[in-house]
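**Student:** Have a look; sequence and predicted model below, questions after that.
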Amino acid sequence: MTTSMRFLGIGCGVCILLVAAVPAVTGPKPVDEEATVANDPPSSGNLLENGDFETPDPTKSGPARWQKMDGLVYRWTTDPKAPARGKVLRIDTSVDEAHAVRWWVDRYVRDRPLDRAPQKVAGSGYSHVGGNIGGFCWSSHFIPVKPGGAYRVYVDARGPAGKVFIRGYEKKVPVFFGDEQPLVQQVFREARGDPTHDENGRPIRYRLRFRYQSWIPVGGSDEWKTYTHRKPRHPNGNEITEDVRFIRIMLYPYWPPGEYWFDNVRVVEVEDSE
């Protein structure tokens, strides 16, 4: 188990010290590999619904089958450099961290509408989302996987180098903003006035829920490119003891602070020998 500590301001001069215990995650060590450009990505067989971000959710404020937008760090938009792509995701990690967290409390705890999103305030030094929080995963809904199945992920990306995580789950769990970010969930708990300790006086900690994790590197170019990985991923292969039945794709930009663009996320089943 590892423990991380952060100071996050949520307004009114309040600064909360967060201590988040992160349980160990089983599974193979993430493959350390360079970003691999896919010259001929598949045109069919995508297991991820709405991986192209074109279908809106019922509120028409973001893409269906993905986490809700915040309208500040995360924007469902078009790329002015490539408008023919249609809808894409833009994540700006240069937003000031305290500014972003205050808005997240307003948006996701106090239910402020998306059109009330504040104007960007840029961070400095390490005071932005890509510095102190250390990046932020924006995730899809769940994709069923087969026992022993092999999978390959493809992602279109533009901007600084980032990561795409593949996380495995034994069952479907509720999907909400920051649902794999213990520090953010602790801020939300404080803002709601929820108990911080159980009946025995022990701190109540937000627990991560995934049982498998792997990642692939993407980006590093100001031009749109399609990225993949050399080795297929096996969310519940013979080396995994957990009964992983679902995966989620999580887009993870962090450093340097700036704008990261994503589109056309694809998950395809492949032969194990690929």
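**Tutor:** Received the coordinates, thanks. Numbers count the residues shown, from 1 in each chain.

**Student:** use CA for all of it now, contacts and neighbours both
**Tutor:** Noted.

**Student:** measure residue 75 to residue 63 for me?
**Tutor:** Residue 75 sits 10 Å away from residue 63, going by CA to CA, to the nearest Å.

**Student:** of these two, who's got more company?
**Tutor:** Here residue 75 and residue 63 are compared on neighbour count by other CA atoms under 10 Å; more neighbours surround residue 63, at 25 against 19.

**Student:** next, the one to line up against it:
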Amino acid sequence: MRFFAGMVAAIGAACLTAGARAQDTAPASQAAAKAYVVVFDFADGADGKLGPALSDSLRLKLRRNERYEVIDRLTTQEFARPLGADADRADALKLMAEKLGANLGLYGTVRKDGAKITADVVCLDLTGPQPAQWRKTFSDDTERARGVIATAIVEAVTGGPDWKPPEYGDETEPTAKELGKPLNANGGFDAGAAGWEAPDNVGTFLVPGPPGRGTILRVRTDLERDPWLEYRKALRMGKADLSRPPQVGRDTSYDSVAALEGVHFAGEWIRATPGRRYWLTADHNGQGGAKVFVKGFKRTEHAMDGLPESSLAAMGMTPEQFANLPPEKRKELVEADAKKNPMRYVRECYRWYLNCKDAKGEWKHLAAPFPPRGGLPADVEWLQIQIYSYWPPGEYLWDNVHLYADPRQKAPLAEEKARTPHFGKTSDVVERETAQPRTGPASNPAD
């Protein structure tokens, strides 16, 4: 757990005396000092969940700003209970200075009246030459009221607009002439399974489409899970025949394929170009739970520690037999198989998807660029399109799934990392990184 050491005693005293005299003044953004932020859990006059949820939203949004180092929720809760807007200011300042080492604090009260959410918020700002504070009320009654209020509070703290991530529709789709030739083969399925995995004829089918569409991909997710998984494994092991698929029963329960794995349909490998942006397009007709993934892969030594299941089956060897071989022989078999089947030894290192909303029986065309910011990361060697259908159980139809190089891009772009700290990192990595001493207000030698 991250721990933020206390501020020196002199700073703490100044916070308590000068802070008590502070009047409503300019926003925190006018100060140039680094801000160490504590967002206390808000007191909740609603259901007991809204206050902490709003506090978490504020922590996440403020972390995206490089100027703020935000104390995590668990550390905050260890030292402080929820603070309402009418809490004693001196108590809040004391917690900030003596317990949490923070120079900017937020606390408040949230209440709900029907669809309307209202938050009374207090900000204590000790980052500038003179302490400052404000108290403001924020309210909203829309479907995303908590997010709207969190954005407004952050903008009041920073004195400027909140950072807004790229969204679907921000960029207009290039024309067909501008896009040119797709990078993937047979995105319209009119050449059968060319460019794609073979349909299994249980969950995936290539069928004639409606007038004007030619061949389309039909996917079923309302399947009994265990028989379907057994069939898919038999196909990987070369022990099943696509021309004689089993009869798998229909299942629309939470034990079905739709509720658990869903159905993937993968395209062939496409050589990636780091620094490039792409456009993905798709026509979709389904009930809601569907995406088209573009996944990036790279070869890694971590994949060279054993034989894939399909390679073992091709060699007529069980995992136990492989494990009992001398280390030199195992290494020899792995290296030989990696040369023969190199794509079995790549691992996913990038992921993006086109979210396909409920089409309600009508064909919808969707298109978006990726990466949303910057260019493709340098470690991505291969791309693969994976059409994914899942919940609710039923039928999903697909056509014209195409990948293009972005015709508007003039030069390679550097990768832009996620703005949220520690995004994509495992907990052990985060713990090692956050264990390092921080810069900022000095630690109290007495602590």
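**Tutor:** Yep, that arrived. As the structure is a computational prediction, the values presented were derived from the model and not from experiment.

**Student:** Next, the distance between the ends of stretch 251-264 of the second structure.
**Tutor:** 18 Å.

**Student:** contacting residues around it?
**Tutor:** Residues outside stretch 251-264 of the second structure that contact it (CA atoms under 8 Å, 6 or more residues apart in numbering) are 203, 219-225, 228, 386-394.

**Student:** Tell me which residues touch residue 266 of the second structure, please.
**Tutor:** Residue 266 of the second structure is in contact with 196-197, 384-387, counting by CA under 8 Å, 6+ apart.

**Student:** which residues of the stretch 101-250 of the first structure fall in helices?
**Tutor:** 182-192 (DSSP state H, counting those that start in this stretch).

**Student:** Residue 104 of the second structure -> the first structure?
**Tutor:** When the first structure is aligned by TM-score structural alignment, residue 104 of the second structure is left unaligned.

**Student:** Test my guess that residue 9 of the first structure contacts residue 96.
**Tutor:** No: using CA atoms under 8 Å, residue 9 of the first structure is not in contact with residue 96, being 10.9 Å away.

**Student:** sorry, back to before: generate TSV for the contacts of residue 266 of the second structure, with neighbour count and distance to residue 239 of the second structure as supplementary columns.
**Tutor:** TSV is the format used below for the contacts of residue 266 of the second structure (neighbours: other CA atoms under 10 Å; distance: CA to CA, whole Å):
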residue	neighbour count	distance to residue 239 of the second structure
196	20	20
197	11	17
384	22	25
385	25	26
386	20	24
387	22	25
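
**Student:** Tell me which of the residues you listed fall in strands.
**Tutor:** Within those, residues falling in strands by DSSP state E are 384-387.

**Student:** From the centre of the first structure, give me the residue that's furthest out.
**Tutor:** residue 200 (33.5 Å; CA atoms, centre = their mean).

**Student:** Could you check how far it is from residue 17 of the first structure?
**Tutor:** 21 Å.

**Student:** can you check residue 162 of the first structure too?
**Tutor:** 27 Å.

**Student:** Compare those two (neighbour count), which wins?
**Tutor:** Per other CA under 10 Å, whichever of residue 162 of the first structure and residue 17 has more neighbours is residue 162, with 21 against 14.

**Student:** and the nearest residue to the more buried one once chain neighbours are set aside, how many neighbours?
**Tutor:** Spatial nearest neighbour of residue 162 of the first structure, chain neighbours left out: residue 253 (4.7 Å); criterion: CA to CA, 6 or more residues apart in numbering. Residue 253 of the first structure has 29 neighbours, counted by other CA under 10 Å.
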